[in-house]
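pasting the sequence and the predicted coordinates here, then a few questions.
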Amino acid sequence: MNEPVTSESYAAQVRRLADLTERVSAQRAEAHTWYDQQCSAARRAVADAGDQVRRAERELAAARELQERVDAEVRLLWQELRGRLGSAGRRAGGPPGPVGGATGDPLPMLAAVRDLLARTGQPGELPGSVNPLLVLCGVVGAAVAYALGTAARTAGDRYGGDLAVGMPVLALVVTLLGPLVGLVPAKLVADRRHAVLGPRPAAIVVVAGLATTVLLLTVPR
């Protein structure tokens, strides 16, 4: 038979059950708190990861835009360089590829290349060694204009009529423009030497052409 439980033992069991219940409640509350903290930390981690992904996407888009800009600038600069090199540049092929492990902002380097090409590509003044050639341009230009004027006057005298009136006028205009005709071949000479036909070379051509024209007009025919 079961022995009766004393009141003291029953009270002790009740207190023990209450203690266990309180301890379980505390552990359950602690577990809920830990779970909520872990969920909050996980949400923060997900949000931070999302921010990092969006930031990485923006950086990637900016990097791609910069790459396209750099590639386009490199192609333009390479094309300009090939044009400067002439036939040697046509054999150079395409622009060089990127160097592995290169660091730094490419834009300042491209700006330096543009500045270097601009400074080296500036046409200079024609040297004094081409002065005889400039004089020859002025003489030949004036002589050609004088020859055309003479041919116009001859045609007017030969065919008569209105041509006899108009052709001498045309011949006079062509002859007077003779000192300027030499500027055309002189400009070609300057272009071939990648130089500018400045005031000094142009003056040499015009003076030589003017002297030739005056000499041809004053020489008895």
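That came in fine, so what should we check first?

from now on I want contacts and neighbour counts done on CA atoms only, so please keep to that.
Fine.

show me where the chain has helices.
Secondary structure of the chain, counting by DSSP state H: helices at 7-85, 87-90, 106-121, 131-159, 162-176, 178-181, 183-192, 199-218.

and here's the other structure:
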Amino acid sequence: MNQPVPSETYAAQVRRLADVSERVHAQREEARAWHERQCAAADRAVAEAEERVRRAERDLAEARELQERVDAEVAHLWQQLRERLGAAGRRLAEPPAPTSGVDADPVLLLDRVRELLDRTRKPGELPGSTNPLLALCGVAGAVLAYALGAAARAAGVGYGGDLAVGMPVLALVVTLFGPLVGLVPAKVLADRRHAVLGPRPMIVVLTAGLVTTVVLLVAGR
């Protein structure tokens, strides 16, 4: 027959079972907490990866937009350069390809090119080497005005009457405008040379015209 289990042994087995159950429960809780931490970390990693993907897509879209703007501005500036060069510019084909390995902001580079084109667009003053031509313009204007004045005086003498009184006055006024007449061919000269008829060229023209007018008036007495 089976012998009954002593009460001390049974109590020890119950305590051992309780200890085992407590350890199992603690391990389960630890495993559950670890699993939750892993899931949270995985969720954070996925969220961060998705954010990086969205940021990369935004950067890509901005880069494409910048490239389109840069390409359009390059084409516009290249066309301006071709127009500025005239016949020589027509031999230029497409804009040069981008240079690899250049780490610079294309917008800043285009701004510098635009400033350079703006500076070349602004005409400068006629150089000093054109002073003889400017003086010749002044002389020619004075001679032309004096010739018109002489013709007016001759017409007054020929027709007589009131014209004989008024035409000499008109002739004198036309003659005195002679130095200003020289500014017209001087302006044409400046335009052909893509320059500005500034104060110095105007002084040269007016001085030459004034001297010529005085000489002609003195000689015509």
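That came through, no problem. Just so it is clear, the structure is predicted and the values come from calculations on it, not from any experiment.

now what about the TM-score between them?
The TM-score (TM-score structural alignment, normalised by the length of structure 1) is 0.71; 220 aligned residues with a Cα RMSD of 4.0 Å.

which of the helices of structure 1 is buried the deepest?
helix 178-181 (a mean of 26; mean count of other Cα atoms under 10 Å).

before we move on, back to that, what's the closest of the helices of structure 1 to residue 97 of structure 1?
helix 7-85 (9.4 Å; Cα to Cα).

which neighbouring elements make contact with the closest one?
Taking 3 or more Cα pairs under 8 Å, 6 or more residues apart in numbering; DSSP states H and E as contact, the helices and strands that helix 7-85 of structure 1 lies on are helix 87-90, helix 106-121.

go with 6 Å
Packed against helix 7-85 of structure 1, as judged by 3 or more Cα pairs under 6 Å, 6 or more residues apart in numbering; DSSP states H and E, are no other helices or strands.

angle of that helix against helix 106-121?
Helix 7-85 of structure 1 runs at 10 degrees relative to helix 106-121, counting by axes from the mean of the first three to the mean of the last three Cα atoms, to 10 degrees.

with distance to residue 97 of structure 1 added, can I get the helices of structure 1 in CSV?
What follows is the helices of structure 1, written out as CSV (distance: least, Cα to Cα, whole Å):
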stretch, distance to residue 97 of structure 1
helix 7-85, 9
helix 87-90, 17
helix 106-121, 13
helix 131-159, 45
helix 162-176, 57
helix 178-181, 49
helix 183-192, 32
helix 199-218, 44
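
leaving out the residues flanking it, which one is nearest to the residue nearest the centre of structure 2?
For structure 2, residue 114 is the residue whose C-alpha lies nearest the centre (Cα atoms, centre = their mean; 3.2 Å). Spatial nearest neighbour of residue 114 of structure 2, excluding adjacent residues (Cα to Cα, 6 or more residues apart in numbering): residue 77 at 7.1 Å.

same deal with residue 210 of structure 1?
Per Cα to Cα, 6+ apart, closest to residue 210 of structure 1 is residue 179, 4.8 Å.

touching, the one you found and residue 205? I think so.
No. In this structure residue 179 of structure 1 lies outside contact range of residue 205 using Cα atoms under 6 Å: 7.4 Å.

hmm, back to that, so how far is residue 51 of structure 2 from the residue nearest to residue 114 of structure 2?
38 Å (Cα to Cα, to the nearest Å).

ok, residue 126 of structure 2 next?
Counting by Cα to Cα, the gap from residue 126 of structure 2 to residue 51 of structure 2 is 63 Å.

check residue 115 of structure 2 too.
40 Å.

do residue 74 of structure 2 as well
34 Å.

residue 161 of structure 1: neighbouring residues, count only.
10 (other Cα atoms under 10 Å).

who are the neighbours in contact with it?
Applying Cα atoms under 6 Å, 6 or more residues apart in numbering, we find residue 161 of structure 1 in contact with no residue.

how about residue 123 of structure 1: what's its closest non-neighbour residue?
Residue 123 of structure 1 sits nearest to residue 195 (Cα to Cα, 6+ apart), 4.4 Å away.

quick one, what contacts that neighbour?
123-126 are the contacts of residue 195 of structure 1 under Cα under 6 Å, 6+ apart.

surely residue 141 of structure 1 and residue 181 touch.
Yes. Counting by Cα under 6 Å, residue 141 of structure 1 does reach residue 181; the two are 4.8 Å apart.
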